[in-house]
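Asks: sharing a sequence plus its predicted fold:
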Amino acid sequence: MPELPEVTALAADLNGRLSGRAIDRLSVVAFSALKTFDPPVDAVRGSTIRGVGRHGKFLDIALDAADGELHVVIHLARAGWIRWRDAPPPPPNGRLGKGPLAARLVLDDGSGLDITEAGTKKSLAIYVVRAPSEVPGIARLGPDPLDASFTEAVFADILKAQGRAQIKGVLRNQAVIAGIGNAYSDEILHVAKMSPYKPASMAAEDVTRLYDAMQSTLREALARSEGLAASELKSEKKSNLRVHGRTGQPCPVCGDTIRQVIFHDSTFQYCPTCQTGGKPLADRVLSRLLK
């Protein structure tokens, strides 16, 4: 799943390609991906793209349309992606909605975007709205961790309010902190040398360590992604992860074997030596190792 660094870089890449361009049409192929009906998809026809931005892990394509401001908001979910296409799209091949193609944004010269989603679990979401706040997921977003207003004091208050909640879940909760997902929460906790099951309410020195790990991890990933085309972002992210997705490999810090915990719909990875005092976490949802 693309997270804050990749979505930021993707927005920047698309902004450079799309700003000032006119839209011929937005064609939704996988109808389950479209989450709104008013305004209709046809309302974007003939509009001019003002720019592309980000809200948490949501992409926001801002438009100047005939009837005023519109936004095409996209959440790529776990397996979605966007591919730039220089040439006009080929004609549909096979049954609509059965392949990876979810939607196409076609510009007035035929170039544009293919919005795709791999796998059988379809979670990608597309919204056509008058304001980003009309998207429920954006309306309930927590603060952006890279915003200047997100200070260590603000972070400490957030953690205190979460009480005994496990820190792994707190970092991933978009209503608490926007933009961090499964991968970067693993990376942040590894840099902080902190158990995924540690309670969110923690000592001041732990708050400082975790805040510094969050800032350095996200900003370093953002710097690596800056200027990359959309086609390069996935491989860049994967190649620079320390523990996430590296079960069974040696920890780059201590050499211990990276382990994983499997939940019903996801997994996370950690280093026992660096994060849990050498103790493996039980591989079940109800584990309560808090070291």
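Replies: Alright, I've got the coordinates. Everything quoted here is computed from the prediction, not taken from an experiment.
Asks: could you use CA atoms for every contact and neighbour count after this?
Replies: Will do.
Asks: quick one: the helices in the protein, in order.
Replies: Under the criterion DSSP state H, helices of the chain are mapped to 4-18, 136-139, 152-162, 167-172, 182-192, 204-225, 230-239, 272-275.
Asks: which one of these lies nearest to Asp108?
Replies: Among these, helix 4-18 comes nearest to Asp108, with 11.2 Å by C-alpha to C-alpha.
Asks: give the buried residues for the closest one.
Replies: When neighbours are counted by 16 or more other C-alpha atoms under 10 Å, the buried residues of helix 4-18 are found to be 4-15, 18.
Asks: what does it contact?
Replies: Outside helix 4-18, the residues that touch it by C-alpha atoms under 8 Å, 6 or more residues apart in numbering are 49, 51-54, 56-60, 179-180, 218-219, 221-222, 225-230, 233-234, 237.
Asks: next up, a structure to set beside the first:
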Amino acid sequence: MPELPEVESLAQFLDEHIAGRSVDRVHPVAVHALKTYDPPLTALEGQAFDGVTRHGKFLDLRIGGVHLVMHLARAGWVRWSEHLPDAPPRPGKGPLSLRVRLTEPAGAGFDVTEAGTQKRLAIHVVRDPLEVPGIARLGPDPLAGAFTLAAFTGMLEGERRQIKGVLRDQSVIAGIGNAYSDEILHAARMSPFRPAAKLTDEEVAVLYTAIGTTLGEAVERSRGLALRSLKTEKKSGLRVHGRTGEPCPVCGDTVREVSYSDSSMQYCPTCQTGGKILADRRMSRLLK
């Protein structure tokens, strides 16, 4: 799933390539992905892009007084092309969900795709990004100036959930998903099942630093890369997430996994849980 660093890089790339350019045609291919009907997609045609920004994991393409907002969900992506096919795309079972063709240079534009069978990609055309329910519910951005240690400390006060779940809650902090929450907790040397409200002031400070450092470094690694390289860069930069059975790059212990029905998380026992192995079931507890 694209998370804050990848979406930030997508926004930067698209902003450099489409700002000031006008839309020729918009082709909705997967109608189920379109979550709004007023304004219609055709309202984008003939309008010029003002720029691209990000709200958490949402892409926001500003164009002619409206916003083309996309949430790429688990398997969505944006593919840039200098030479899109001349023939309009046909609805089918392929990954293509939306095609946006620019007026110039002729043939340039981008496709929005979604792989797999679980179709969760969401595309909105709105006059205000806050009309998108997911954006309206977002917590503060962890790379914004307002995300201070004091603000983060206040978010955790009285929080009864495990810290892994808190980091992934978009209404608490915008943009962190499964992969980077694993990376942040590994950097902070903290168990994913640690109750958030029981963290000491020192632990909160360490976790706060790990959030900024982990996300900031990921953004910098992705800066300037072509869109086709972003997924590879993300995977190569991860230390524990997706690396079950591999040695931890910090201590050499074996990276372990806790599996759920539709996802999994990875951690290092030596770095994060005092050498204890977490039970691999949904209601995980430390093995005795």
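Replies: It's in. Bear in mind the structure is a predicted one, so any value in this text is a computation, not a measurement.
Asks: on that earlier part again, and among the helices of structure 1, the most buried is which?
Replies: helix 182-192 (a mean of 24; mean count of other C-alpha atoms under 10 Å).
Asks: any idea how far that one is from the chain center?
Replies: Here the centre of helix 182-192 of structure 1 is set off from its chain's centre by 14 Å, with C-alpha atoms, centre = their mean, to the nearest Å.
Asks: what range does it cover in structure 2?
Replies: Under TM-score structural alignment, the match for helix 182-192 of structure 1 in structure 2 covers residues 178-188.
Asks: for the matching stretch, which outside residues touch it?
Replies: Around stretch 178-188 of structure 2, the neighbours that count as contacts under C-alpha under 8 Å, 6+ apart are 3, 164, 167-168, 191-192, 206-207, 210-211, 214-215, 238-242, 265-268, 271-272.
Asks: stretch 162-170 of structure 2 now?
Replies: Under the contact criterion C-alpha under 8 Å, 6+ apart, stretch 162-170 of structure 2 has outside partners 56, 137-139, 172-173, 175-178, 181-182, 185, 192-196.
Asks: what ranges do the strands span in structure 1?
Replies: 23-28, 48-55, 58-65, 68-75, 80-85, 101-107, 112-117, 125-129, 259-262, 267-270 (DSSP state E).
Asks: need these in TSV with mean neighbour count and distance to Lys291 of structure 1, can you?
Replies: Formatted as TSV, these follow (neighbours: other C-alpha atoms under 10 Å; distance: least, C-alpha to C-alpha, whole Å):
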stretch	mean neighbour count	distance to Lys291 of structure 1
strand 23-28	19	48
strand 48-55	21	34
strand 58-65	23	34
strand 68-75	21	35
strand 80-85	19	36
strand 101-107	23	44
strand 112-117	22	38
strand 125-129	23	38
strand 259-262	18	16
strand 267-270	22	13
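Asks: figure out which of those strands is closest to Pro280 of structure 1.
Replies: Using C-alpha to C-alpha, these put strand 259-262 closest to Pro280 of structure 1, at 7.6 Å.
Asks: what does the closest one contact?
Replies: Residues from elsewhere that reach strand 259-262 of structure 1, judged by C-alpha under 8 Å, 6+ apart: 247-248, 267-272, 280-285.
Asks: taking those residues together, which two end up most distant?
Replies: Spatially, the most separated pair among the contacts of strand 259-262 of structure 1 is Gly248 and Val285, at 20.4 Å (C-alpha to C-alpha).
Asks: as a markdown table, the strands of structure 1 with distance to Lys160 of structure 1 would be great.
Replies: Listed next are the strands of structure 1 as a markdown table, based on distance: least, C-alpha to C-alpha, whole Å:
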| stretch | distance to Lys160 of structure 1 |
| --- | --- |
| strand 23-28 | 43 |
| strand 48-55 | 25 |
| strand 58-65 | 27 |
| strand 68-75 | 29 |
| strand 80-85 | 34 |
| strand 101-107 | 41 |
| strand 112-117 | 37 |
| strand 125-129 | 33 |
| strand 259-262 | 26 |
| strand 267-270 | 24 |
